[in-house]
Each structure stands twice: as C-alpha cells, then as structure tokens.
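Student: take this sequence and fold it.
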Amino acid sequence: MEVLPPVSDAPRGLPLPSPPAALVSLPLPATASAQGKIVDGFPAAALPFPDESIVVFTGVSAADTVLQVTADAISELSRDSVVGHFQQRLMTVGFWSEAAPAAEGRRAVRFVRGSDSLTLTTSTTGTGSTRFTLLGSLHATAG
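Tutor: This is a model prediction of the structure:
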C-alpha cells in the first residue's frame, strides 16, 4: 500500500510582486535648499533632469523616513519632451503616471509608485523654453 503525502492547499493566484527598492536611503540628508544648483542630498541619480537644464532652485526636507524634494528648472526641450523624459526615467523604476490638475497654461503629471509620489508641472516661458517644477515625497523604506 502506497502512502500519499499530506494534502496541502494549492497556491492561488499569482505571487505578489516584491516592493520596488527605495530611491533614497537612510540617513536622509539635512533640510537644505540651493539657488542655481542641485542641493546636497537631492536624489539626482533617481530624478535626473533633462540634459542641459538650467537649475533655478532645488530643495530637500527630511522627516523620519520621508524625503520631500522640490526642484525648479528650465529646459530648451518642449513641454512634451520634458514630460516624456521624466516618464521614461520614472517608469523604468516602477512609477506609473497620470494627468493631474494644473493652472491654465500649465500641464501637470503625477507619478506614483507605492507610497512614493512626484508631481511634475510644466509651462512655456516667454522665450519658448520649458520651465518645470518637481514636488514629491520619497520614502527610504521599500514599498
């Protein structure tokens, strides 16, 4: 007589994906801001600006495991190209994007990944350049 192994519940559905790796790590930088340059502690590797952007302002502010980031810059690229640049960069690390409410003459896109979120707002300057601002919260813990 053959002895069968005990019956166990079969797995159901697909396994949950692993949470994406955090874009910032502890210890978070001290709160700081800078005019005309990337401030120390700004996650430039995770949020690279389009090539040849002119940085107007950047800032970081940390609380617990959350880093708030802000940036204001100008690019010679079109608004669509600036949005496309950030969509391409952020989608490769697991963000999805959607249109967000914006003031007249501006375009806003929200990027979300787990508990991380960023909003990119673009407008056209008087010289035809694109001014863009980033505002977001990044978590030093996965998910």
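
Student: C-alpha only now, for contacts and for neighbours.
Tutor: Fine.

Student: ok, Gln68 touching Pro43?
Tutor: No: contact between Gln68 and Pro43 fails when scored by CA atoms under 8 Å: they sit 10.3 Å apart.

Student: count the neighbours of Gly94 for me.
Tutor: The local packing of Gly94 (other CA atoms under 10 Å) involves 14 other residues.

Student: Arg110: which element?
Tutor: strand 106-113 (DSSP states H and E).

Student: which strands and helices sit next to that strand?
Tutor: strand 96-100, strand 116-124 (3 or more CA pairs under 8 Å, 6 or more residues apart in numbering; DSSP states H and E).

Student: please tell me how far the residue sitting nearest the centre point of the chain sits from Arg110.
Tutor: Most central in the chain under CA atoms, centre = their mean is Leu118, positioned 4.8 Å from the mean C-alpha point. Leu118 sits 6 Å away from Arg110, taking CA to CA, to the nearest Å as the criterion.

Student: equivalent analysis for Phe49, please.
Tutor: Taking CA to CA, one finds Phe49 at 16 Å from Arg110.

Student: go ahead and confirm Ala140 touches Gln68.
Tutor: No: when contacts are counted by CA under 8 Å, Ala140 is not listed as touching Gln68 (11.0 Å).

Student: need the contact list for the nearest residue to Gln87 once chain neighbours are set aside.
Tutor: Excluding the flanking residues, the one nearest Gln87 by CA to CA, 6 or more residues apart in numbering is Ser97, at 7.2 Å. Ser97 is in contact with 87, 109-112, counting by CA atoms under 8 Å, 6 or more residues apart in numbering.

Student: one more sequence to fold, the one below, so I can look at both together:
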Amino acid sequence: MAAAPAGLPLPSPQTALVSMPLPPTASAQGKIVAGFPEEPLRFPDGTVVVSTGVSAADSVLQVTADAISAASQDSVVGHFQQKLAPLNFWSEAAPAAEGQRSVRFVRGADSVTLTTSTTGTGSTRFMLLGSLHATAG
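Tutor: Presented below is the predicted three-dimensional model:
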C-alpha cells in the first residue's frame, strides 16, 4: 500500500464577499447605501457616515466610503485589520499624502484601500475604496 503524499494541505477556497446579482450603482449621504458589504467592511462603533457608494461592473463591485470616527488613526486601521485578517486579507502600507496614512488590504483579486487623517477636532476621517469580486479571487 502506497503512503499518502506528504506536504501542506491545499488551502480551502475563499468565499466571495459579494454575490451576484450585484446591487445597482448608487450612493448615499449620511448613511450606508443599499448593497454596501456591511459585514466585511463594518465601520468602528460610533462612526459618523459622510457618504457611501457602490458601483457594479460585470462581477466586480466597487465600494466607497467617507466617514468620521472618534477613534485614533491607529485604532481605525487596527479595526479594519481585525475585520479583514480573518477573511485572509493581508495588509501593507500604501502611498499617502502628507498628514495621511494609507493601508491596502489584499486577498487575491479583492482589494480595499483605507486612507485616514486626523481632523481639526482630533477625530479620524477615513475613506475606503474597495474592489470586490463576486467569485472567489
């Protein structure tokens, strides 16, 4: 009887964060727009939403958000790292304008870029720009 091959097990397929049919293109001021992937991109508690948007093309959903949190920039970045790491996203620093911090989260073909800055009142304004595929990527 032959021995079973040794080595690392194959990774399990990743579950898509959005599903077909994708929502129609829309935006909202002061609230989360219908079709925004709230579970994987849940905002920190107490966030004030400035605007959100979704735009679908083929099997890709582009998502945007502009919001303000009373938490520090580090706390906001940490929040999204805690939400996205269990979904197999890795993160890296991304280029940002002076006074801003930008982190890119990537998982296969999916990506989310988070940009933060400190407001004049000491709050953190954050912007998300994501590209999520309806098929695991």
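
Student: tell me the most buried of the helices and strands packed on strand 106-113 of the first structure?
Tutor: Each of these was assessed for mean neighbour count using mean count of other CA atoms under 10 Å. The highest is strand 116-124, with a mean of 21.

Student: average gap between that strand and the second structure?
Tutor: Mean deviation of strand 116-124 of the first structure relative to the second structure after superposition (mean CA distance after the TM-score superposition for the first structure): 0.3 Å.

Student: read off where that strand ends up in the second structure.
Tutor: Mapping strand 116-124 of the first structure onto the second structure (TM-score structural alignment) gives residues 110-118.

Student: how far off centre is the matching stretch?
Tutor: 8 Å (CA atoms, centre = their mean, to the nearest Å).

Student: contacting residues around Phe36 of the second structure?
Tutor: Contacts here follow CA under 8 Å, 6+ apart; on that basis Phe36 of the second structure touches 52-54, 63.

Student: what's the distance between it and Leu129 of the second structure?
Tutor: 12 Å.

Student: what's the overlap in contacts for those two?
Tutor: Shared contacts of Phe36 of the second structure and Leu129 (CA under 8 Å, 6+ apart): Val63.

Student: so what corresponds to Ser19 of the second structure in the first structure?
Tutor: Match for Ser19 of the second structure (TM-score structural alignment): Ser25.

Student: my guess is that match meets Leu67, correct?
Tutor: No: the criterion here is CA under 8 Å, and Ser25 of the first structure misses it with Leu67 at 9.3 Å.

Student: what about those two, which has more around it?
Tutor: Leu67 (27 against 17).

Student: just say helix, strand or coil for that one.
Tutor: Classification of Leu67 of the first structure by DSSP: H, G, I helix; E, B strand; the rest coil places it in strand.

Student: aligned partner of Pro11 of the first structure in the second structure?
Tutor: In the second structure, the residue equivalent to Pro11 of the first structure is Pro5, according to TM-score structural alignment.

Student: and its match, how far from Pro13 of the second structure?
Tutor: 21 Å.

Student: show me what Gly36 of the first structure aligns to in the second structure.
Tutor: Per TM-score structural alignment, Gly36 of the first structure is aligned with Gly30.

Student: count the neighbours of its match for me.
Tutor: Applying other CA under 10 Å, we find 13 residues neighbouring Gly30 of the second structure.

Student: which residues touch it?
Tutor: Neighbouring residues of Gly30 of the second structure by CA under 8 Å, 6+ apart: 48-51.

Student: swap the cut-off to 6 Å and go again
Tutor: Contacts for Gly30 of the second structure (CA atoms under 6 Å, 6 or more residues apart in numbering) come out as 49-51.

Student: would you double-check that Gln87 of the first structure falls in a helix?
Tutor: Yes: if the criterion is three-state DSSP, then Gln87 of the first structure is within a helix.

Student: just the element for Val83 of the first structure, please.
Tutor: helix 79-91.
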